[in-house]
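In: Next input, structure requested:
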Amino acid sequence: MGGRESWTTEEFGSSHAGAVGVLLADGTVPAPVFFGSNSGGGGQSVSQWHVYNGGFAYGPRAAALRAVCSCGWSGPEHKLDWDVIGDQELIEAAGETADTCTEDWDAHIIEVERSAIPVPETVTSLLTELAEQIEKLSKTSSLAAVRAARQLEVTAAQVGYWPAHDARQDSTAEQAAAALGLNEDEARELMARLGRWSPCL
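Out: The predicted structure is shown next:
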């Protein structure tokens, strides 16, 4: 897959990397567009949505844009009206459509959060309060805030150790991934890091 801009969240990372995807008039996804180097050697493949304008030396013309996610989810199609676009640069003419795709992906992430195993409100409230207090502390002493963040990091490692081992014993890789909102590889890596074992085991 050629390079393109994507978005992630801190919690779900590359398990749910979103991007603006392109569909052609026949409903297929186009191959990346290759841009050769001016020096004559090498180049790069790009699948950024706005290169699909059907122009000379560019890829085929996009018929629709939609949000896509690395988990395999895709959002609704948003048709492009080329009679209106005309000779405009696609990145400008379809910018609002691309923004709509971003909003579709945001809605998808909300559903991912809802489908993940719930964390009690008492815990989420404490974490929010703690984050706010450390941010407040940073305004008077950045070093004290760094130490507080480090203590939080140490605490997370300590309290996550046994739950990671218990979850490894009680859950399949598929169950753990679904509960955490991650793909199986990232769920395995997270639990291995907290439980301090090799993710290859």
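In: Going by C-alpha atoms from here, please, whenever you check contacts or count neighbours.
Out: Fine.
In: Tell me which helix or strand residue 103 sits in.
Out: In this structure, residue 103 is located in helix 95-115 according to DSSP states H and E.
In: Can you spell out which helices and strands pack onto that helix?
Out: Under the contact definition 3 or more Cα pairs under 8 Å, 6 or more residues apart in numbering; DSSP states H and E, helix 95-115 sits against strand 18-23, strand 64-69.
In: what's the most buried one of those?
Out: For the helices and strands packed on helix 95-115, the largest average neighbour count (mean count of other Cα atoms under 10 Å) is found in strand 18-23, namely a mean of 25.
In: coming back round to it: which stretch among the helices and strands packed on helix 95-115 comes nearest residue 143?
Out: The closest of the helices and strands packed on helix 95-115 to residue 143 is strand 18-23. By Cα to Cα, the value is 35.3 Å.
In: after that closest one, next one along is what?
Out: Remark: after strand 18-23, the chain's next helix or strand is strand 33-36, criterion DSSP H and E.
In: out of the helices and strands packed on helix 95-115, nearest to residue 176?
Out: Within the helices and strands packed on helix 95-115, the stretch nearest residue 176 is strand 64-69; the backing value is 19.8 Å (Cα to Cα).
In: Tell me which other helices or strands the strand or helix carrying residue 187 touches.
Out: In this structure, residue 187 is located in helix 184-195 according to DSSP H and E. In this structure, helix 184-195 packs against helix 142-170, helix 173-180, with contacts taken as 3+ Cα pairs under 8 Å, 6+ apart.
In: how about this one, so we can line them up?
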Amino acid sequence: MNTSRPEPTPRGVKIQRKSPPQTPRRIEKRPGGKPKKALSDEDKETINSLRREQERLTEELEEERQQSEKMKNLYTGDLNYYTGIQKQAFTKIKSMLSKANQSDPHIVEVIRLIDLYNQQETGFIPDTPRVAQLADEAREAEMATDKHKRENRNLKQAYKTLCQELHDLNDKIAEAETRLETITAKRKETHTTLHNFIEKCKQREAAWKEKVASLEAKIEAQGE
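Out: Model (predicted):
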């Protein structure tokens, strides 16, 4: 009687079992259809660093604008100040000449020039040497007759005071011109610096945008 026995399983041999079918993992997708992936710490730090750099550049630009505005106000203030000094000086001169002989055409001409100057808003400056020449001619005309000797003495004193006033005025004008030249040069330098700074900001902004776009493209590529 033949009996069949099952063949023994070799020792140490594992029996492989079939694994149950795996359910595909659901991946959240962006509206564009690509999987969403969080930024790494390094990417976040890069973006934050770029933003901080942009804020710093914006603050520097604002400081340059404020400095330029201060220079503009200083220039305007100095111009108004020295224009006022000129008008006061010529008003005094006119007051002195008004006490002299009004029939002298030279004195009348000087007064006319002073009135013309006072009507100007842009600081018209009469020809200083011509004012002195006209005063000399007026003095010589007064000395021609005995009738005007008394007036001549007053005119000589007025002329002496006038010369001193003109001398002081010329000193102040020279000082004002020197200061205005310095301010103008500084303003030009500030304008050039500001222009270069703005161009530099534009270049940095373009580089920043390009880097951010490259980083976004890299992130999207990694998520595919």
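In: care to give me the TM-score?
Out: The pair, once superposed, lands on a TM-score of 0.24 when counted by TM-score structural alignment, normalised by the length of structure 1; 71 aligned residues with a Cα RMSD of 4.8 Å.
In: what element comes up after the helix holding residue 103 of structure 1 heading to the C-terminus?
Out: That would be, after helix 95-115 of structure 1 and using DSSP H and E, helix 121-138.
In: In that next one, which residues are buried?
Out: Judged by neighbour count using 16 or more other Cα atoms under 10 Å, the buried positions of helix 121-138 of structure 1 are 134-135, 137.
In: thinking again about what came up before, now the helices and strands packed on helix 95-115 of structure 1 as a markdown table including distance to residue 45 of structure 1?
Out: Formatted as a markdown table, the entries for these read as follows, by distance: least, Cα to Cα, whole Å:
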| stretch | distance to residue 45 of structure 1 |
| --- | --- |
| strand 18-23 | 15 |
| strand 64-69 | 19 |
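In: Go through those and name the closest to residue 154 of structure 1.
Out: Evaluated over those, closeness to residue 154 of structure 1 peaks at strand 18-23, with 31.2 Å, by Cα to Cα.
In: what secondary structure does the residue nearest the centre of structure 2 sit in?
Out: Among the residues of structure 2, residue 68 comes closest to the average C-alpha position under Cα atoms, centre = their mean, at 2.8 Å. For residue 68 of structure 2, the secondary-structure state derived from DSSP: H, G, I helix; E, B strand; the rest coil is helix.
In: Against residue 165 of structure 2, how distant is it?
Out: According to Cα to Cα, to the nearest Å, residue 68 of structure 2 and residue 165 of structure 2 sit 36 Å apart.
In: and if you look at residue 215 of structure 2?
Out: For residue 215 of structure 2, the distance to residue 165 of structure 2 under the criterion Cα to Cα works out to 72 Å.
In: Over to residue 177 of structure 2?
Out: According to Cα to Cα, residue 177 of structure 2 and residue 165 of structure 2 sit 18 Å apart.
In: try residue 183 of structure 2
Out: Note on residue 183 of structure 2: its distance to residue 165 of structure 2, by Cα to Cα, is 26 Å.
In: need the contact list for the residue nearest to the centre of structure 2.
Out: Residue 68 of structure 2 makes contacts with 187, 190-191, as judged by Cα atoms under 8 Å, 6 or more residues apart in numbering.
In: I'd like the next helix or strand past the strand or helix carrying residue 139 of structure 2.
Out: Counting by DSSP H and E, the secondary-structure element that holds residue 139 of structure 2 is helix 128-143. Reading on from helix 128-143 of structure 2 to the C-terminus, the next helix or strand found by DSSP H and E is helix 149-223.
In: Give me the buried positions along stretch 154-170 of structure 2.
Out: 154-156, 158-159, 162-163, 165-166, 169.
In: Equivalent analysis for stretch 61-76 of structure 2, please.
Out: Residues of stretch 61-76 of structure 2 classed as buried by neighbour count (16+ other Cα under 10 Å): 61, 64, 68, 71, 75.
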